[in-house]
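Peer 1: Task: produce atomic coordinates for the following.
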Amino acid sequence: MNVFSPYLLATAALALGLAGCSSPSTSSSETAAGGAAPPVLVPGPWRGVLATQGQEIPFLFEVKTEAGKPVVYLLNPGLSGEERLRCDDIKSAGDSTTIRLHAFDAALVVRADGADKLKGIWVKYDSKTPYRVPLTATAGAQELFPATKSAEKMGDFGGTWRATFRDDKGASYPATGVFAQAGSRLTGTFLTTTGDYRYLSGQVSGQKMSLSTFDGSHAFLFKAQNGPPEPIDITKEYAPNTLFGDFYSGIAGHETWTAVPDPKAKLPDADTLVYLKKGESRLNFKFPNVVEGSSVSPTDPKYRGKVVVLQILGSWCPNCMDETNFLAPWYQQNKARGVEVIGLGYERSGDYAVSAPKLRNMRERFKIGYDVAFAGVSNKDSVARSLPQLAKFLAFPTTIFLDKKGNVRKIHTGFSGPGTGKYYQEELAGFNREVDKLLKE
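Peer 2: Presented below is the predicted three-dimensional model:
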């Protein structure tokens, strides 16, 4: 996913009366001894709602008791099944409970609000200024979007769509929408040149559709209708079967989008977007390992004569999480063939003492067996400085393939994750083809 999307920051805290939202290290709810099972988290299904930008972003989660302790699973249905993100770092103090969200530097801080209800905030600690979004939740099995009646004939939003997104400054980028509709239920995602918007699910009502997702790091809401919104601009011509929509992300991100049916919709080749500067053939770097504290370089003896895959990632990046979910077990199954993987982590802070623990947490959560190094700050300028042989850099993750001589043979931008259905299978097939080809040389 493009890390440079507009995420504006909140300037004032929400007066919700909840303790411990200033930082991960100062939260009183995280300093409570023992972390006993909080009574506010009733086992079973829940529906949460994030209130932001005048919109409601719904999400589903489940509370379970495992080994005598509460565990929360964020649930995201999609094209290829349901994602279940396990959140097991849960502590309480007083009347508030802090649920750390998977591998991300974010949390839900909640308290009971009557029977089987919660009230609180979603807080993102990894922003320059941690921002907070109001949250409510209700226990019980519920639809993601409540069913609504419409006098209009139900629209058909399934299939492949050629889309264009525009930010509030007029800049645009292409996308491919892929949706599956069963009655009023809709699942799907958008693929872009820098990654996908992961598992999206929602509802169709008449000629309108709504989709949302919440993975702990990002909260997305996509809304659209078939046909131009009111008032209609009479100076424009509108193609039939055109979707007109809005995309809301987090506390302040907003873009508009349009889409038309196109079964042949295709994005630019992800293997051609990033390339080396003229005259360059290798990458030269030495970054500190986040585990041992030693340095990591492609010229180290352990990598000589082997095919090496470089994974440019960040612990804050959901698309990187998808790629790591694939790469970690893949490495264990294939390392004996003469292939190695190096993770180059770019984090929100340039301080090793702050960022290395986040990468170590990611390494432990995904059981990563390959080296992960701290490479710099998560922006394109930092990547350009740390890897000066690259002519440009667009997105996290980016995957770089080195042959047995250390030469760069392929640079692949983005990663189409499991939420994209068939595109995910094509992604894995392309990865394996490239490795197999380099191993045979």
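Peer 1: From now on I want contacts and neighbour counts done on CA atoms only, so please keep to that.
Peer 2: Will do.
Peer 1: Residue 170: how many residues sit nearby?
Peer 2: Burial of residue 170 is recorded as 9 neighbouring residues (other CA atoms under 10 Å).
Peer 1: ok, now which ones touch it?
Peer 2: By CA atoms under 8 Å, 6 or more residues apart in numbering, the contact set of residue 170 is empty.
Peer 1: hmm, try it at 10 Å
Peer 2: 255, 256 (CA atoms under 10 Å, 6 or more residues apart in numbering).
Peer 1: That one falls within a helix, correct?
Peer 2: No - the assignment for residue 170 is coil, going by DSSP: H, G, I helix; E, B strand; the rest coil, so no helix is present there.
Peer 1: Distance check, it against residue 186.
Peer 2: 29 Å (CA to CA, to the nearest Å).
Peer 1: same thing with residue 101?
Peer 2: 26 Å.
Peer 1: and if you look at residue 394?
Peer 2: 30 Å.
Peer 1: neighbour count winner among those two?
Peer 2: residue 186 (23 against 19).
Peer 1: what are the ranges of the helices in the chain?
Peer 2: With helices called from DSSP state H, the chain shows them at 318-334, 352-365, 380-386, 422-440.
Peer 1: To check against the first, give me the structure of this:
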Amino acid sequence: MKNRLNYVTTALLILPFLANCQSTTTVKTGVWRATLQTSGGQLPFGLDIKPTAKAGKYTVFAINGAERLPMDEATLMGDTLRIPMGLFESELVGKVSGDKLTGVWRKRRVKDQYQVVPFSAQFGQTFRFAESGKAPSGNLSGKWQTVFRAAGNDGAPGDTTAAVGVFEQKGNLVTGTFLTPTGDYRYLAGNVFGDSLLLSCFDGSHAFLFKARKGANQTLTGVFHSGPTYRETWTARLDPTASLPDPAKLTYLKPGQPFSFAFPNASGKTVSLADPQFKGKVTVVQIMGSWCPNCMDETKFLAPWYSKNKSRGVEVVGLAFEKTADLAESGPKLTRMKDRFQIQYPVLLAGTNDKAEAAKSLPALSSVVAFPTTIFIDKKGAVRHIHTGFAGPGTGVYYDQYVGEFNRLIDKLLAE
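Peer 2: Coordinates of the predicted model:
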């Protein structure tokens, strides 16, 4: 999915309250309503904080609709709670004061430069944008043909992206997501009150805020905010036939060019498609990055799937395109990712996460349009199918459809 975050670069922020390490402060455990302060206003999400058996350590989940996304183990030092998300090189840092947390969300960009966004949380609040009782003017459930438009130079219209919004509304509560040709916006949750729609998502890497107003003839007109400052406009119309381009036709194999790769794993050992472990086997190649939540959604599917199916004569290999091609820096990220998702297949450092550079690393492909992109190779080493993007579990029926198609294709290739 194309990167929509417009990062703010700043020197490493040292919070003054970190020094108080002898405090007897405790963190109230249960659900907190957290917010990030963006240029679009407050971006809310849920936090569920629970103690572990270790003093000063907590288990934390970010809550977005039906998703309970595990953060890394949180630590209370003095009156400061640190909730890391190591995979995305980010953390929530907050000073604890009774029912409140106040601090920042920090996300590393390069070296000692960080994106920093004000963060706060209130214990015991479970609503998203609006407390119950505020009535909506109608029901937005269904499929919405959507167009996002970026701001161009000097106020001129910018690039557009087609999408499909899929929403389910119960009372004034709304859940759903937007599907695009290169991925989805994961689990969105929010509210409708009057003619206003508000949706948000926070997953440690992305912070999304959608605002819209319902117009005549089943239309929506709104603004999309990503991170602290990025902004796009969007419009949508209710359409049960809304669709996207065929994901099998966005990237293709150049005529006469066999697909191959040879890249190092986290330990520096080169792994090649010509290696014996792939010979005579159906092979799934996952073009991805540890920084990419859509890729991690795909990994959550592929890792257990491979564990269950590897004995059938199928292999999976991940080609990771990271922020840097320096193995000393990116290798540990691949190791953390493998440990977190219990990945048993090889994950290789293939280059940097620029799509043009990724295409140069894999010259047999017409292009690399999205992270993730999945390549299916038959027992003879021929590319049989290329799928751009990934419809994650937040898309509901679209995710189920993808899983079904994936398994049917693998069964077909294994039977040949």
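Peer 1: Residue 71 of structure 2: what's it in contact with?
Peer 2: So residue 71 of structure 2 contacts 47, 58-62, 83-87, 91-92, 203-204 (CA under 10 Å, 6+ apart).
Peer 1: Now which residue in structure 1 aligns to it?
Peer 2: Aligned counterpart of residue 71 of structure 2 in structure 1: residue 87 (TM-score structural alignment).
Peer 1: Could you report the distance from its match to residue 122 of structure 1?
Peer 2: Distance from residue 87 of structure 1 to residue 122 of structure 1, by CA to CA: 14 Å.
Peer 1: Common neighbours of those two, please.
Peer 2: 99, 100, 101, 107, 216.
Peer 1: could those residues be laid out in a markdown table, adding distance to residue 398 of structure 1 and neighbour count?
Peer 2: Output for those, formatted as a markdown table (distance: CA to CA, whole Å; neighbours: other CA atoms under 10 Å):
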| residue | distance to residue 398 of structure 1 | neighbour count |
| --- | --- | --- |
| 99 | 30 | 22 |
| 100 | 27 | 24 |
| 101 | 24 | 25 |
| 107 | 27 | 25 |
| 216 | 22 | 23 |
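Peer 1: In a markdown table, list these along with distance to residue 179 of structure 1.
Peer 2: As requested, those are exported to a markdown table (distance: CA to CA, whole Å):
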| residue | distance to residue 179 of structure 1 |
| --- | --- |
| 99 | 31 |
| 100 | 31 |
| 101 | 27 |
| 107 | 30 |
| 216 | 23 |
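Peer 1: ok, of these, which one's closest to residue 194 of structure 1?
Peer 2: Closest approach between those and residue 194 of structure 1, by CA to CA: residue 216, at 20.0 Å.
Peer 1: Please name the residues that touch that closest one.
Peer 2: Contacts of residue 216 of structure 1 (CA under 10 Å, 6+ apart): 74, 85, 87, 100-108, 122-124, 316, 318.
Peer 1: and if you look at residue 248 of structure 2?
Peer 2: 373, 374, 375, 385, 386, 387, 388, 389.
Peer 1: ok, now how distant is the residue minimising distance to the centre of structure 1 from residue 194 of structure 1?
Peer 2: Centroid-nearest residue in structure 1: residue 318, 2.5 Å away (criterion: CA atoms, centre = their mean). Using CA to CA, we find residue 318 of structure 1 at a distance of 12 Å from residue 194 of structure 1.
Peer 1: so what sits against both of the two?
Peer 2: 1, 396, 397.
Peer 1: Dump these into CSV; add distance to residue 358 of structure 1 as well.
Peer 2: Formatted as CSV, these follow (distance: CA to CA, whole Å):
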residue, distance to residue 358 of structure 1
1, 19
396, 16
397, 17
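Peer 1: Which one of those residues is nearest to residue 307 of structure 1?
Peer 2: Of these, the one sitting nearest to residue 307 of structure 1 (CA to CA) turns out to be residue 397, at 19.1 Å.
Peer 1: Give me the neighbour count for the equivalent of that closest one over in structure 2.
Peer 2: The alignment partner of residue 397 of structure 1 in structure 2, by TM-score structural alignment, is residue 372. Using other CA under 10 Å, residue 372 of structure 2 has 28 neighbouring residues.
Peer 1: Then the one 5 residues further on?
Peer 2: Residue 377 of structure 2 sits with 23 neighbouring residues when counted by other CA under 10 Å.
Peer 1: which ones are touching residue 386 of structure 2?
Peer 2: Residue 386 of structure 2 neighbours (CA under 10 Å, 6+ apart): 247-253, 284-285, 365, 373-377.
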